[in-house]
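[1] Take a look and give me a structure for this.
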Amino acid sequence: MRKDELKLKKEDFYPPLSLVAVMWFIFGLQYLGLFEHCYGVIPWRIEGIKGIFLSPLFHGSLDHIMSNTLPLFVLSVILFLFYKRQAYTVLIFGWILSGVILWLFPDIGYLQTSLSSCHIGASGLIYMLAFFLFFSGIFLCQVVLILVSIIIAILYGSLVYGVFPHLVADGVSWQGHLIGAVVGLLFAYQLNRKKRIVRRSRR
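    Prediction:
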């Protein structure tokens, strides 16, 4: 990785800041009562398809959005600093793919309570980014990126507990966490595949 690639330009802050700003703007509209229906992912329901694109922007409470804001911002900035060429691909397609898989995932809540689940919040996106950043550094075996992986593990290693249903509180979307983590891992493997091949060929 060249030194010039590690320069964080002000433009790199625009996507994370914009994403957080939109989240809080929508939460303000929610607080005013302008969004009364579910705008999250509702598995296997036509009305839940819109959640594939909208669910990370909606939150259920002030605590919910506050707990997601800082991790989402920090991880997004790290993404744009160390993986500039892949950043938009990971953010946009990871967002959509996670939503699609979540929509296709069996609605465990409905099977247990006969009530359809409504998955909202940016936590699935946070899991996707955290797992992408962690495993990308491991796969690429570059000192700087491995250090980034270690930092991610120290800051957000406890996220791994959120993928287990018996370790999260009722109403928390462990499915979204799990799917986001898997998508992040798959993106880390696939998007860095060519780089790994090139590095091996030079040895």
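[2] Going by C-alpha atoms from here, please, whenever you check contacts or count neighbours.
    Will do.
[3] OK, contacts around Phe80?
    Leu8, Asp12, Ala87 (CA atoms under 8 Å, 6 or more residues apart in numbering).
[4] I have a second one here; can you model it like the first so I can compare?
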Amino acid sequence: MTMDFNSPDFGTRTPAPKSGPPSVWKQSAVLVGGFAILLYVIEIVDVISGQNVQNAGVTPRTLDGLWGILFAPVLHDDWGHLIANTIPVLILGYLVLVSGIARGLAATGIIWVIGGVGTWLFAGSNSNHVGASVLIFGWVTYLLVRGFFTRSFTQILIGVAV
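    The predicted structure is shown next:
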């Protein structure tokens, strides 16, 4: 076999296919999966600390309890509480993010803060409120409202089914 060094194709390679950013569904899965892993890491730290981490939840109408608005959704009372929240977090978090990462993260941030402030204002006093339930119920509400505003029967059905 001879090589033609004068050939215009000599020394060129077939370009590798261009890889763009991952699809939204992949990014959504990675983000919500990473969040779920974070919840388990925090629970491990909580157990190692003797359940001291979970005390950073929302304590209604106290100055220190305001910090809980930032931390409560990632803290859980025990493994059973965390396990009960895991599947809803994975499913609902994914459904919210897959509609658009930026929109889903913005909705999550709003839900996080409004849910925390609502808990701080209206929950029973002398108690510590923790858990991702505020996100779960907020995401269900978001999916339903989004379905109504987009007039998408499928989105409303998903929100109702969830």
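[5] Among the contacts of Phe80 of the first structure, which ones are in helices?
    Of these, the ones assigned to helices by DSSP state H are Ala87.
[6] With neighbour count added, can I get the contacts of Phe80 of the first structure in CSV?
    Formatted as CSV, the contacts of Phe80 of the first structure follow (neighbours: other CA atoms under 10 Å):
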residue, neighbour count
Leu8, 15
Asp12, 18
Ala87, 19
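[7] From the contacts of Phe80 of the first structure, pick the one nearest Trp174 of the first structure.
    Each of the contacts of Phe80 of the first structure was scored against Trp174 of the first structure by CA to CA, and Ala87 proved nearest at 24.8 Å.
[8] which ones are touching the equivalent of the closest one over in the second structure?
    In the second structure, Ala87 of the first structure lines up with Gly104, judged by TM-score structural alignment. Residues in contact with Gly104 of the second structure (CA under 8 Å, 6+ apart) are Val96, Leu97, Val98.
[9] Which members of these occur in helices, if any?
    Val96, Leu97, Val98.
[10] Dump those residues into a markdown table; add distance to Tyr142 of the second structure as well.
    What follows is those, written out as a markdown table (distance: CA to CA, whole Å):
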| residue | distance to Tyr142 of the second structure |
| --- | --- |
| Val96 | 8 |
| Leu97 | 11 |
| Val98 | 13 |
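[11] Tell me the one of the residues you listed nearest Thr119 of the second structure?
    Taking CA to CA as the measure, Thr119 of the second structure lies nearest Val96 of these, at 22.2 Å.
[12] could you list every residue that touches the closest one?
    Gly104, Trp139, Tyr142, Leu143.
[13] Recalculate using a threshold of 7 Å.
    Counting by CA atoms under 7 Å, 6 or more residues apart in numbering, Val96 of the second structure touches Gly104, Trp139, Leu143.
[14] Closest to His76 of the second structure out of the residues you listed?
    Taking those together and measuring to His76 of the second structure by CA to CA, the closest member is Trp139, at 18.3 Å.
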